[in-house]
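**Q** below are the sequence and a predicted model for it; my questions follow.
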Amino acid sequence: PLVGIVIACILTLAFALNSEARESYVADPFRWTDIALIPWFLLNNPLGRLLLIGFSVTIFAGEYQYRTWKTILPSNPRWIMMLVKYVAMSGFIVIALTVTSFIVVAFIGFMNLIVGAPYPPTLNINTLSDFLQDYLLNASVLFFATLVVVGIGILISIITRSVLIGIIAGVFISFIEFLGIPALLAIAAGILREEWIRKLIVFV
């Protein structure tokens, strides 16, 4: 939320100082339906994934090392506590990103009000219905894709009992996912000079 607020403040100041930029923005302002999805799209960004992986791995690997929950709740199996933590962490992330979406939309709207720009599209039942469908679809796809990568990083950190190794593994998987298998095969084909790798790219 703080990043969105800072960006909105910087843009407001920039538009206040530059009349040409302000007029250009007023003619083609941000759409609140697009702004609301920005926090979720950050999950598909390597930096956003890195922050989330670091947060998640620290929670799980750190607890596994220091046995915090096991000490507080000694009668519960560890796997149940880990599952509860995973669900709680997922819920926390969903709530945090949803709240961030509303905050960023509100502050960009406040910025538009200051510079005299409209804030399309007009809010009505049809617009809200379409937005909610699009929002839930994009948020679900991005969130569950991220949970897979985070889950792998958590699993590796628990097995190795190392926060650092879990983060490195999660970042490596995110990097592979970001580049895509065809791109990695193309790099390998260029380095190894193997024709069969080039042919494999076509099938992938």
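**A** Everything's here; your move.

**Q** okay, CA-based contacts and neighbour counts for the rest of this
**A** Fine.

**Q** following the helix ranked longest in the chain, which helix or strand shows up next?
**A** Counting residues, the longest helix found in the chain (DSSP state H) is helix 78-115. As assigned by DSSP states H and E, the chain's next helix or strand after helix 78-115 is helix 125-160.

**Q** could you check the angle that next one makes with helix 78-115?
**A** On the basis of axes from the mean of the first three to the mean of the last three Cα atoms, to 10 degrees, helix 125-160 is oriented at 140 degrees to helix 78-115.

**Q** other SSEs contacting helix 125-160?
**A** For helix 125-160, the elements it packs on are helix 38-41, helix 46-66, helix 163-179, judged by 3 or more Cα pairs under 8 Å, 6 or more residues apart in numbering; DSSP states H and E.

**Q** buried set for that helix?
**A** Neighbour counts over helix 125-160 (16 or more other Cα atoms under 10 Å) mark 131, 135, 139, 142-143, 146-147, 149-158 as buried.

**Q** next one: stretch 85-97
**A** The neighbour-count check on stretch 85-97 (16+ other Cα under 10 Å) flags 85-86, 89-90, 94, 97 as buried.

**Q** second one coming, line it up with the first:
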Amino acid sequence: MTDASFWDKVAPKYALSPIGNPQAYEYTLDRTRSYLKNTDQVLEMGCGTGSTALLLASSVDHLTATDISPAMIAIAKGKPTPQTNITFAVQDAVPEGRKYDAVLAFNLFHLVPEMENRFRQIHAALPEGGYFISKSACLRGGLKGIGFAILLPMLRAMGKAPYVRRFTATALEQAITAAGFDIVESGNHPGIARYVVARKRAS
């Protein structure tokens, strides 16, 4: 089973799932809005069923929201919204030849085998000083990390989990920095979810 087909399969249930920690979710939404301008062209990668994209679209000029799962994108397109400045599309990598003022990716990079390559693509799509804002599950280290190390291979073998990459918050931020970004803000919101705001470094 490919990762896209896994997410297609779980999309209806995923769409009905409540937000795990509403307070942390609202906090990171507000922090993200503080870096966006109403003139910005924004890309959100791994948008799922589009809930976050729809909430952020009013803060920018246009938001392109992408996901590898056609079923997720179909649900996103079917949601009622007053927003007319948002485009949903099935896409894995950063669209070639496009430029954005900010790139967002929430709860995505622990699901991406070639995370570092994605960071380089994002860097290329941003102007100097452009923002890359992400939240990633850091699943290596501590008792939870040990539990994930044991359970994830078993669940994936049974078709009940997608590919999951385990890394620490330090390793995540080192990879972002190595791709040409400076970390502006970071923190855990909540627990193992590392929120990172990075700015494209001056060349």
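**A** Received the coordinates, thanks. Just so it is clear, the structure is predicted and the values come from calculations on it, not from any experiment.

**Q** TM between them?
**A** Put the two chains on top of each other and the TM-score (TM-score structural alignment, normalised by the length of the second structure) is 0.20; 74 aligned residues with a Cα RMSD of 5.9 Å.

**Q** tabulate the buried residues of stretch 85-97 of the first structure (a markdown table), appending distance to residue 2 of the first structure.
**A** Below are these laid out as a markdown table (distance: Cα to Cα, whole Å):
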| residue | distance to residue 2 of the first structure |
| --- | --- |
| 85 | 26 |
| 86 | 25 |
| 89 | 21 |
| 90 | 21 |
| 94 | 17 |
| 97 | 12 |
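
**Q** count of residues packed around residue 34 of the first structure?
**A** Counted with other Cα atoms under 10 Å, residues neighbouring residue 34 of the first structure total 12.

**Q** residues in contact with stretch 139-157 of the first structure?
**A** For stretch 139-157 of the first structure, the surrounding residues in contact (Cα atoms under 8 Å, 6 or more residues apart in numbering) are 37, 40-41, 43-44, 49, 52-53, 56-57, 60-61, 90, 163-170, 173-174.

**Q** in PyMOL, select just the buried ones from these.
**A** Buried subset of the contacts of stretch 139-157 of the first structure, written as a PyMOL selection, criterion 16+ other Cα under 10 Å:
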select buried, resi 37+40+43+44+49+52+53+56+57+60+61+90+163+164+165+166+167+168+169+170+173+174
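
**Q** any chance you could map the helices in the second structure?
**A** Under DSSP H, the second structure gives helices at 3-16, 22-33, 51-56, 70-77, 115-125, 142-157, 169-178.

**Q** out of the ones you listed, nearest to residue 135 of the second structure?
**A** Across the helices of the second structure, residue 135 of the second structure has its closest neighbour in helix 22-33 (8.7 Å, Cα to Cα).

**Q** isn't residue 33 of the second structure right next to residue 56, touching?
**A** Yes - contact criterion Cα atoms under 8 Å: residue 33 of the second structure and residue 56 qualify, at 7.1 Å.

**Q** and the two? Which one has more around it.
**A** A count of neighbours by other Cα under 10 Å puts residue 56 above the other of residue 33 of the second structure and residue 56, at 20 against 16.

**Q** isn't the more buried one right up against residue 31?
**A** No - using Cα under 8 Å, residue 56 of the second structure is not in contact with residue 31; the gap is 11.2 Å.

**Q** on that earlier part again, distance to residue 192 of the first structure for the helices and strands packed on helix 125-160 of the first structure - can I get that in JSON lines?
**A** Output for these, formatted as JSON lines (distance: least, Cα to Cα, whole Å):
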{"stretch": "helix 38-41", "distance to residue 192 of the first structure": "35"}
{"stretch": "helix 46-66", "distance to residue 192 of the first structure": "27"}
{"stretch": "helix 163-179", "distance to residue 192 of the first structure": "18"}
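
**Q** and the ones you listed: which comes nearest residue 115 of the first structure?
**A** The nearest among these, by Cα to Cα, is helix 38-41 at 21.6 Å.

**Q** what does the closest one rub up against?
**A** 97, 100-101, 138-139, 142-143.

**Q** closest to residue 108 of the first structure out of these?
**A** Proximity of the contacts of helix 38-41 of the first structure to residue 108 of the first structure was ranked by Cα to Cα; the top entry is residue 101 with 10.7 Å.

**Q** the closest one reaches residue 35, doesn't it?
**A** Yes - counting by Cα under 8 Å, residue 101 of the first structure touches residue 35, with 7.4 Å between them.

**Q** more neighbours: the two, which one.
**A** For residue 101 of the first structure and residue 35, the more surrounded residue by other Cα under 10 Å is residue 101, and the numbers stand at 21 against 17.

**Q** looking at the buried residues of stretch 85-97 of the first structure, which is nearest residue 71 of the first structure?
**A** Ranked by distance to residue 71 of the first structure (Cα to Cα), those are led by residue 85 at 15.0 Å.

**Q** residue 61 of the first structure versus the closest one, what's the distance?
**A** Going from residue 85 of the first structure to residue 61 of the first structure by Cα to Cα, to the nearest Å gives 12 Å.

**Q** contacts only, for residue 87 of the first structure.
**A** Residue 87 of the first structure neighbours (Cα under 8 Å, 6+ apart): none.

**Q** if we can go back for a sec, and among the helices of the second structure, the most buried is which?
**A** Among those, ranked by average contacts under mean count of other Cα atoms under 10 Å, first place goes to helix 70-77 (a mean of 21).

**Q** how far away is residue 142 of the first structure from residue 81 of the first structure?
**A** Noted for residue 142 of the first structure: a distance of 26 Å to residue 81 of the first structure, by Cα to Cα.
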